[in-house]
Every structure is written in structure tokens, then in C-alpha cells.
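J.: generate a structure from the sequence data that follows.
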Amino acid sequence: MDIIMPQLGETVAEGEILAWHKAEGDKVKKGDVLFEISTDKVAMEVPAMEEGELTKIIAQVGEVIAVGEPVGEMAVEGEVANPKSTEPASIIDQQVSASADVNKPATEPSSFSKTGHGPLSPAVKYLSREHALDLDEIDGTGSNGRITKRDVQAYLAQQNVGEVPAVDEEALALMSPSVRRLVTEHDVDVSQIQGSGKHGRITKEDVLDYLDNGGKVASQPVTASPPAKAEPQPVSITGEEVAFSFMRKQIARQMSSSKDNAVHVAQGMEISFDEVEAVRQQHKAEFKQKYGASLTPLAFIARAVVKALQAFPHLNGQVSGEKLVVSAPVHLGIAVDLNHKGLVVPVIKDADTMNVSGLARKIAELAKKARENRLTPDEMSGATYTLSNNGGAGTAFTTPIINHPEIAILSIDSISRKPVVVNMNGRESLGIGSVGMVVQSFDHRAVDGAYSGAFLQRVKSLLESHGWQAEL
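T.: The predicted model follows:
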């Protein structure tokens, strides 16, 4: 059986092999860690789903593999190993691996060759359809004699059919399993479909629209062509070259996409943390002893943000095309730095059901799991609003980039003792107070500055005057 790159969340399209824990020929027990992977969302260990022998490693350490592509081969009990297989298969149906989508049917006859050559990938079906091939004439070099994309391309080259059409493997890899099944069942040429999903991803609705139009591309409104992206400029200095890590590349891709798609506007507001600090200092030692977690200002800010989002719901959700999808529950993303090697954004689901104490414990739990690479895909997806905490670095203010397609993100900077104006019975004087700045970046397509400003004012009011003692 093939060991495939698992689907780690709906938007994850590829992963990098960080390490193999087993070598070719090693016996493997169910649950043993086979390999480690890193995606743009999470780093994790992948366990064996069956007992058997690791017969072949296809993807080497450092390789980036699309979801659904084989990374190795394993002979399970009752199955004969095929050590002569030298060709990795293309994207295969998820049910070939035990790590497949649990909602899929046990069998899908349409994805298998009727001639006994094993499951056929969408790429193989596309090429065979385009050239009316008899697959009985092609020798499969994949696992258990499966015909691979390279087998078909080699056969076509021998037949001198001319230029072999390219297969949009990236588009196929970005599809969810259900969309891939739909494409395969109806022999859809994905190159004819314009994806409307995130990063141009082809969605189920795109495929159904294509089929409803008789296999023709639905008419699209005429829009101005986006400006061509500038080519990387050659550097004019000499020095050490530091290649981007896989995580760094994914962060760069996500941040560039956000800047390209969202209309960023930033607003900042200075807030007094005197009330928060008084309560925090009173309870932090007892809280640490009782729960093993620190009672940080971030927990109070998170609570104020959640309460303010309930009053200003158009900041809590996502932008989809020309509409705003408003979420009833608040799923709060918390950006976590990984010792300057990148960052991840675990999500506190249903944060609106928690008080300060609950939020403080959940923030500590997720941050610990993030730094130990133990986050699950579910803990990395579904955010409706994000907090970015830069206060530990001592920054005065930061203008964050929206975690697109979310609507807004709030940056929290350092809280420090500063001179402040104190009003006592109408008389003003100078005093010392705990002051910090919060900055919200929002998508101007979804809301306006007045709405964002009113939200920040609500956050400020809560932090300065909420009854925090009752939440601890």
C-alpha cells in the first residue's frame, strides 16, 4: 500500500518531509511514528495506520509533497511487497490509505482501472481520455502494477503523438477529496475551470457550474487584468545567503496573498491598563500555583476583544468574494512565535464561552503545544478573528497583516509605566500609569473606519472599567 501525504486541514495543499523515523526494510507496528512533516499550519508526526514493513521511501527529507501524493510504500500483513517499483504514483484517491477522509465510501469504482491496473489518478484519466488510450497496452510501474502519469507520458512519447499536454497537478492537489471525486467521475478537464476559492482553488460549486453549462466555462464578468507581479530584483550586495525555510515560504505566500486581496487600513488606540494590572498582580501567583499557567495581560485583552466582537459582529468572520460571512461564535486565533523560526496561529474555538481564567489557561495550553509541534489540524483552522501579541519584544506599536480571509487582526504591544494625565474631581494633574497601544488592521471592503474605531473604543472601555475581579 502507498503511504500518502495526509490531508491536514481543508486549505493545506502540501507538506515538507522533516525526518523519517523508519528505514526501508524496517518492521512497523500500528501507531509507530513513520515520518515528520511540516505544513504552513502545523508540524507533526505521522503514525503508521497498519502493521507491516516499510518497503520503499519515495519522498526524501526536505522534499515538499502535495497532499495525496505517495511518500513511501508499505507491505501490510497479507500483502506482497513490490520492491521493484521505482515510480511514485500521482495523486490517488484518498481511500488507498488508512489516513484517508473517513467520510469517503469504501470503494469508488470510477477511480479504478477496469483492466486490473489498480486505482487511476485524475492525471492518468485525463491523459488517457485526451488520447483515447487502451490502458491494457501500458505497463504500470507503480505500486502493485498501478499505471502512473509518467507511464502514460512515456507511452505517448514512444507512439510519437507529438507534444504531451500538461496536467495541472497543482490545481488537482489543491482540491478537497470530494471535489477530486467529482472531477474524476465526470472526466472534467480542470484546466478549463476558473477556481473561485482561496488562492484560485477549484471548489465543488465551480465544478457543478461547469457541468451545468454543458462542460463550458461559465461567462465571467469583464474585469481589469491585475498588474503583473514584479520580478525579483538582483541583489547588489555580497554576503551569506540564507534560504527561506518551508514555513518561511508559506508565511510569505500567505502574507502576500493577504496584501493582494484585502484592503488594509490600520487604527491604533492607547489604553490604560491600571485596572487590569491591579487585578492581575493580586491573583497571578495564586493562579500560577493553581493552574500552572501565567495570568498575562493577553488573557484580559482576549476577553475584552471577544465581548466587543459580540457588539460589533461584522469584524468577526471572513470575506468571501463580494459578501461578508459573519460568524455567531468567536473562534479566536492567537499568533505564537516559534523561537524566531516562524509563527503559527492556533485557534481557541468558542472563545466567547470562556472567562479570563479559561482564556488564560487555553492560551498557555495552545502556545505550549505549538512550540512542541503537537498542534492538531483542527486546532489550526477556523479562526474568525486573530490576536498578534508583540508586547514581549517591547514594541510601541505594530501594524499587523490580516490573516486573510478574516476581516481584522489586532496587534498588542508593550504595556509600560508612563506619565499620564489624572482627572480628580475636575482637576487635572500628572501621574504614573500602565499604558499600552493596540492596533487593529481591518479589511476596508467589509467595514469602515468608524465601525472599527467604535470597536476599539469598546475594547478600551472594557479593559479600563470591566469588573475583572468577578472573572477570577
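J.: going by C-alpha atoms from here, please, whenever you check contacts or count neighbours.
T.: OK.
J.: what's the local residue count around residue 167?
T.: Neighbours of residue 167 under the rule other CA atoms under 10 Å: 17.
J.: please generate a structure for the following sequence too, so the two can be compared:
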Amino acid sequence: MKTKDKTTTTDFKMPKMGESITEGTIINWLVAVGDEFEEGDVLVEVATDKVDNEIPAPFSGRVAEILCDTNEVVEVGTSIARLELAEVGNTDEIKKQLVISSPNTSAKANKGNKASGKSTTKKTEQKSSSSKNYSIPSNQNTFISPLVNQIARKEHISYEELARIKGTGKDGRLRKSDIYQYLEEGRPAQFAQPVAPIDEEAFRLPKIKLDKGTGEIVAMDRMRQMIADHMVYSKHTSPHVTAYVEADLTDLVNWRTANKQEFQEKHGERLTFTPLIIQAVAKAIQEFPMINVSVDGTNIIVKKEINIGMATALPSGNLIVPVVKNADQKSLLQIAKDVNQLSAKARENNLGGDDIKGSTFTISNVGTFGSLMGTPIINQPEAAILATGIIKKRAEVMERPEGDSIEIRQMMYLSLSFDHRIVDGYLGGSFLRRIADHLENFEQEQV
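T.: Take a look at the predicted model:
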């Protein structure tokens, strides 16, 4: 007897794409509803921070429904699509193993309407428009009657949205009439965001109309928008102070010049200045652990791990910060391997989520661009960031036992921006000077 084909439908959820990653932004669907795919085919591209990830299909099948739109930010574990898996024979056992989430989110409601042929664009625009000035009530009554719960599920209203609806029943309970009245109004609280109370003493930017001129309009790409947000947030959060020292790197430059070829032939790794700087910074952090911190309200979190981020330019011109983990526990060779690997990934746009997570201190090598020095912006939630300038030959007065002399030396400016809430001038200046000392007196027996 011929077995009849059956179809199993399951949720396709936002996967966890790295340690400490809790959400991702959908940047591109490569399939549409009704498309068939094979196991391993890329279904969607998801961005986490500044890294783009391709999410493959877990099995072969067909796209039944897409639940989340492009540019939507989705938490890990949230259903973003529903996929059909064609199976032969009894699928009861398979269904038991599949976790089907309840359709009570606004994203599912919108997608469900699209699938049934209903036009939601106009209604969504009306809701979004009316949501902007919507005063969100705080429904403290958490009791939801079975009838209200049934209506909410049918209309795809989440519990979060229910809490925004004003109840007219006893003790503020929601009634059936409250839900239907809310639906008649076009669900004004569906996309509304809570408005924080106005602090009369808080500083607010003055509303000044500036003539920004005319010219070609170039829209920021997604990464540039994220960088802009992070930089503005950092300047508004941390009172920045920048300290400067200069270091005589003549011995270090001469040693690297004499040993870089041997280092590469022996270990198969390029020896740039970056591993040497990271090594010096890791040593200085061990001596000044209060630099390796972040702020949580009125608490200071002193990090146990020393993870050094290194600002790196992408082919697009944007910057990203891959991280050398546990730099204090690694030899110069191990650090060089990490630096070379991370730099190669950045050039190829192939960095993963874990590659840019967990930084506790950041280095920005502005000397790469020919800059003499820089005033870097702190990479939140860190407490400080180091900028290293170009290594430049200069005439310096050298104190010798036989007397002073003028010599050609390899000099570099170091600048440290630090958060003055938790790092004072003494700590910041001492830490910066110690980095310079380690660079000037580095260990030469490391080939």
C-alpha cells in the first residue's frame, strides 16, 4: 500500500550566533513564501552588532510563512519564519519534537494578514502614526479572563500590548468591550513606546536650526549608523579626559627590523607592531587593574579577564573592533597569531560574533593613517581607550654618562582617553606612562 505524504510545519527561530549575543537584525531574506529550499541553503542574513551572519536551512522543505520583516530587531529564540518539512508516513513523532510557539506577537499578526491576502500597509501606517503620541496606560491588574485571553489570541495581541489597554472593569480589569473598543481605534498602543518622565533639571540640547547646505545626499549604511549611535552615546555617558606621553621606540623598532623575517620563517606569522603594543598594554593592566573596569550604576565592575580590542578598518571604510582574548596569558607568538587571524577576517568581512565580543580595553592605531596622535572616544562600556600615533624619527636630546647628545630616535605619541567618573588623572597618567615604559624596555628574547 502506498504511504501518503504528510507535511510537518515548524518554527524557524533566531539562532544564538555567539557568546553573549541576545538579538539580531534581519537584513535580507533570500527566500519568499512558497519557495522551496534544500538543507544548508541560506535562508536569511542576520546582523549582530557589526557582523553579518548567513543562517542556513536546518532541513529541506518549503517556506510557509515569514514572521519578521527586514530591518526588524529580533531576540534569540524568537520565531522568524515557519517552514514546511515534507515527510513520508506518520509524522506524529516528529511533531512531538517540534516546539510551536503561540501566535501572539504583532509580527505574526502582520504576516498572517499578508498570507491571507489582506492588505495591512494602510492600517499599519495609521497605527504607527497614532502610536507616536499615544499615552501608554499602565494596567496594573494582571488578571486576564479566559474570554479576554481568547480574543487576544484571535487578534494576535501580545500580553505586553494588553497591559497598555485601559481596563474599565472592577479594579481596572480588562473587559471584552475594552478590547473591541481598542481594536476599533486601530490598536494605537501596538507600536507605542513608553515615554520617560521629564526631568526639569536634566540638560537638553538647544533647538538650533542650522544651515546644513546643499549637495549630494548619501545615506548612512547600517554599520555607519551604529557607529554614530555608539560614539554619541559614549560622549554623553562618559566625561572624557585625554592624557599624552611620548615613547622612545628606537630599540623596539631596531629589534623588530632585525627579527621579523626570522620570526615569520620560524613561526609562519607576520610580526607587526600591534602584538608588541598589546603585550605592553596587557602587562600595564595587570599592574593597574582599576583601568580594566566598567560602570554599572554606582558600582564598578573590575574585570577578571584582560581582553584587548583593536580598532580595525573594514574594506568599506567603517571601523570594527575584533578582540584578542586573555592577552595577559599569551606569549608574543600567540598574540601575533590572533592579530593576524582577526585582521585577515576583517579584510574579508568574515568576522564572527564572538570575534568582536568581550573587549575590556581597546587600542586604536591612528598612526596607521599617518596621524601624529589622536583623542579616541571610549568604546563603551569600557573605562579607557589607547591611541598610538605614527612612529617618527626625530632629533632628541639624550642624556649619557659622558654628557648630553643629540641623536635621531624613533618616537611615538601615546594618548589615553579615560572615563573621569571612575579613572582620575593620577591613575590614567600612571597607567599610560607604564605602557610607554614597557614599550621602551620590552623583552628582546621572544623570537
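J.: would you map the helices across the first structure?
T.: 122-130, 149-158, 169-174, 177-185, 204-212, 246-261, 274-291, 297-311, 356-371, 449-465 (DSSP state H).
J.: give the buried residues for stretch 150-160 of the first structure.
T.: By neighbour count on 16 or more other CA atoms under 10 Å, the buried set for stretch 150-160 of the first structure is 150-153, 155-156.
J.: kindly check the end-to-end length of stretch 343-359 of the second structure for me.
T.: Across its full length, stretch 343-359 of the second structure reaches 16 Å between end residues, using CA to CA, to the nearest Å.
J.: equivalent range in the first structure for that stretch?
T.: With TM-score structural alignment applied, stretch 343-359 of the second structure matches the range 367-383 in the first structure.
J.: now do stretch 289-302 of the second structure
T.: Under TM-score structural alignment, the match for stretch 289-302 of the second structure is residues 313-326.
J.: what does that stretch contact?
T.: 309, 327-328, 330, 384-385, 404-408, 442, 446-447, 452 (CA atoms under 8 Å, 6 or more residues apart in numbering).
J.: buried ones among those?
T.: Buried by 16+ other CA under 10 Å: 309, 327, 330, 384-385, 404-408, 442, 446, 452, out of the contacts of stretch 313-326 of the first structure.
J.: OK, contacts around residue 238 of the second structure?
T.: For residue 238 of the second structure, the contacting residues are 378, 419-421, by CA under 8 Å, 6+ apart.
J.: so which residue is dead centre in the second structure?
T.: residue 49 (2.8 Å; CA atoms, centre = their mean).
J.: mind checking how far the residue mapped onto that one from the first structure is from residue 227 of the first structure?
T.: Aligned by TM-score structural alignment, residue 49 of the second structure pairs with residue 40 of the first structure. Residue 40 of the first structure sits 27 Å away from residue 227 of the first structure, going by CA to CA.
J.: and residue 156 of the first structure, by the same measure?
T.: The value you get for residue 156 of the first structure to residue 227 of the first structure, if CA to CA is used, is 38 Å.
J.: so what's residue 23 of the second structure up against?
T.: By CA under 8 Å, 6+ apart, the residues touching residue 23 of the second structure are 48, 73-76.
J.: switch to 10 Å and redo it
T.: Applying CA atoms under 10 Å, 6 or more residues apart in numbering, one finds that residue 23 of the second structure lies in contact with 14-17, 46-49, 73-78.
J.: what about burial for the residues you listed, which qualify?
T.: Neighbour counting by 16+ other CA under 10 Å classes 14-15, 17, 46-49, 73-76, 78 among the contacts of residue 23 of the second structure as buried.
J.: quick check: the two most widely separated of those?
T.: Of all pairs drawn from these, the greatest distance, 17.7 Å, lies between 49 and 78 (CA to CA).
J.: so what's residue 353 of the second structure up against?
T.: By CA under 10 Å, 6+ apart, the contact list for residue 353 of the second structure reads 16-21, 47-53, 322.
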